[in-house]
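Student: Provided below for reference: sequence and predicted model.
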Amino acid sequence: MGFQAGDLVARYSYNCDILFRITAVKDGKAELIGEEVRLQADSPLSDLKKIDDQEREKRQKESKEKEENCYRLFRQECRLLKERNEYETTDSYSSSTPYFEMRGRVLHLDGDPSYLEKCTALYDRLGIPVYGVHLPEKEMPNQVASLLHMVRPDILVITGHDAYLPSRGEENDLKAYRHSKAFGQTVREARNIVPQLDDLVIFAGACQSYFEWLIKAGANFASAPNRVNIHALDPVYIAAKISLTPFMDQVSILQLIRNTITGEEGLGGLETKGVLRRGVPWKSEDSALNR
């Protein structure tokens, strides 16, 4: 069976558990990126199964159902958070005083252009202001400073594709990871500009990333504590929760992570405050503040 770039495949040696898209074929091997998870891999062509339209539709339906369930849970939590915010606000201002909200702005750096498109669509659906940039992972450390000065975000997401390769070393060996080094260097560059954890909230990492290295580099949240795969949309839910939580409130780490698609095995982080701010008076043109 012939394979070419763009084909949807799975690996026999892993029981065809993950769908991949072929990005290149060379010397009897294929370079792969996850279709739904942020994993980069390679494989002999003999280990690949081409996914037909029927199986693709079945798996995409299952993935969509999982994503929609996560979205519904997040929206439910957002409604409860909004009700609490409104209750607290009426204690601070008279009921006749209209107010507005400034949600945290996200700068999202992504090594995968198709995932960036999916993520920005979800940010828009959740009402989160975002500036998305596609950059190869190894270019991120060189570009992040100028982007921070230009965008001036409250939240920085640094993600793309990664993988832990046991053949290159132990889990505590940075050389054993495809892009964890670049992610960590990007975090450090960002912290040179904004050192305080609550002045710029950072998520960093992708599938199987070196969690401890990314946290030590200065990230508030990172993947992957158990070196597992994370879903493409997980960074969005973390950033969105920070964006919608008032700056005087601390985000519950366990509640935040449990509401992601991957959960505790793939995501972790530090105690962090939200970044949403309320103000008065409200006028109709103030709706542009969250754009």
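Tutor: Yes, it's here. Residues are numbered from 1 along each chain as shown.

Student: switch to C-alpha atoms for all contacts and neighbour counts from now on
Tutor: Will do.

Student: show me where the protein has helices.
Tutor: Along the chain, counting by DSSP state H, helices occupy 53-92, 113-126, 140-151, 180-193, 211-217, 234-244, 253-258.

Student: take this one as well and set it beside the first:
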Amino acid sequence: MDIKVGDIVARKSYNCDLIFRVIDVKVENNGSKQAVLYGEEVRLIADSPYEDLVLVDESEQLERQKKDKDLLEKSYRLFRQDYHLIRQKNEYNATGGYSNNQDFFQIPGRVLHIDGDPLYLKKCLALYEKIGVPVYGVHCNEKEMPERVGDLIEEFRPDILVITGHDAYSKSKGKKSELKAYRHSKHFAQTVRQARRKVPHLDQLVIFAGACQSHFESLIRAGANFASSPSRVNIHALDPVYIVAKISFTPFVERINVWDVLRNTLTGDKGLGGIETRGVLRVGMPYHRLNDD
């Protein structure tokens, strides 16, 4: 069996529960091969012995993709229901209880999404566009994020910052309470702290940080409003988008109940958590449609 970079594989020792993309193959001093894997649907990075891997054929990939697509559609429908309720409420408030016929406009919160995985970033940007969230995406290696985040905030002046990529807890490196036992949680936490030096107030810049199995407590202590992963479970690649969309379309005069944010995600409160936060949407009027005549 010849497994190479770019192949889609599963791990026999885990009963092929998740599928991964091979991003690197390393040869150890003893001649054995180790593969570095990125989760295809979850934000997990893993190392695996070469002999533990099995290629996933195209039909199996398509079947898993269909199941994932069904989950995404369900989550998207729930979000759209929430969005329509928010829109109706904003219209009612903007028009004085429908007492006048003035049209209004909405300015949702701008997002800066920094992602350690270019393929996941592309998927997220497509979903942001589908939902209608204004976003600028940047691919950046997790280790480089602390150095770059300050300049990126100054350049794009976001209302919401997403710091994500891949992460993993390794039992061999320490206890779950120890930051050293995580692949990239330290870099995510450092990035959050650098962002808070630029914008200290929790409601002036709303931050989501983390990936699969990330050290939730350290990210919240560093200054994130929302983070993963309270129960050290895997989170779906697109979960950050649903959290951000809820914040982006909630008016700034309202506080967001944490459960209201989490309930439409694919992972729920085992993989995601946060603190009470204000929305960032602003409503204005009048809205005039200009003719070119």
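Tutor: Perfect, thanks for sending it. All values derive from a computational prediction rather than experimental measurement.

Student: most packed of the helices of structure 1?
Tutor: Mean neighbour count (mean count of other C-alpha atoms under 10 Å) peaks for helix 234-244 among these, with a mean of 24.

Student: that helix vs structure 2, average distance?
Tutor: Helix 234-244 of structure 1, aligned to structure 2 and superposed, deviates on average by 0.4 Å (mean C-alpha distance after the TM-score superposition for structure 1).

Student: where does that helix end up in structure 2?
Tutor: Using TM-score structural alignment, the residues of structure 2 aligned to helix 234-244 of structure 1 are 239-249.

Student: residues in contact with that stretch?
Tutor: 79, 83, 86, 108-111, 124, 127-128, 131, 133, 160, 162, 208, 256, 261-262, 264-267, 278-281 (C-alpha atoms under 8 Å, 6 or more residues apart in numbering).

Student: repeat for stretch 126-145 of structure 2
Tutor: With C-alpha under 8 Å, 6+ apart as the test, stretch 126-145 of structure 2 has contacts from 108-118, 121, 125, 156, 164-166, 184, 187-188, 191, 241, 245, 248.

Student: do the same with stretch 202-210 of structure 2
Tutor: 158-165, 167, 185, 188-189, 192, 199, 216, 219, 223-229, 240, 244, 277-279.

Student: got the buried residues for that stretch?
Tutor: Under the neighbour-count criterion of 16 or more other C-alpha atoms under 10 Å, stretch 202-210 of structure 2 has 202, 203, 205, 206, 207, 208, 209, 210 buried.

Student: contacts only, for the aligned partner of residue 169 of structure 2 in structure 1.
Tutor: Using TM-score structural alignment, the equivalent of residue 169 of structure 2 in structure 1 is residue 164. Counting by C-alpha under 8 Å, 6+ apart, residue 164 of structure 1 touches 171, 176, 177, 178, 208, 209, 210, 227.

Student: residues contacting residue 267 of structure 2?
Tutor: 234, 235, 236, 239.

Student: nearest to residue 40 of structure 2 among the residues you listed?
Tutor: Using C-alpha to C-alpha, residue 236 is the member of the contacts of residue 267 of structure 2 that sits closest to residue 40 of structure 2, with 9.4 Å.

Student: that closest one reaches residue 40, doesn't it?
Tutor: No. Contact criterion C-alpha atoms under 8 Å: residue 236 of structure 2 and residue 40 do not qualify, at 9.4 Å.

Student: adding distance to residue 5 of structure 1, write the helices of structure 1 out as a markdown table.
Tutor: Shown next, in a markdown table, are these (distance: least, C-alpha to C-alpha, whole Å):
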| stretch | distance to residue 5 of structure 1 |
| --- | --- |
| helix 53-92 | 17 |
| helix 113-126 | 15 |
| helix 140-151 | 25 |
| helix 180-193 | 25 |
| helix 211-217 | 31 |
| helix 234-244 | 26 |
| helix 253-258 | 34 |
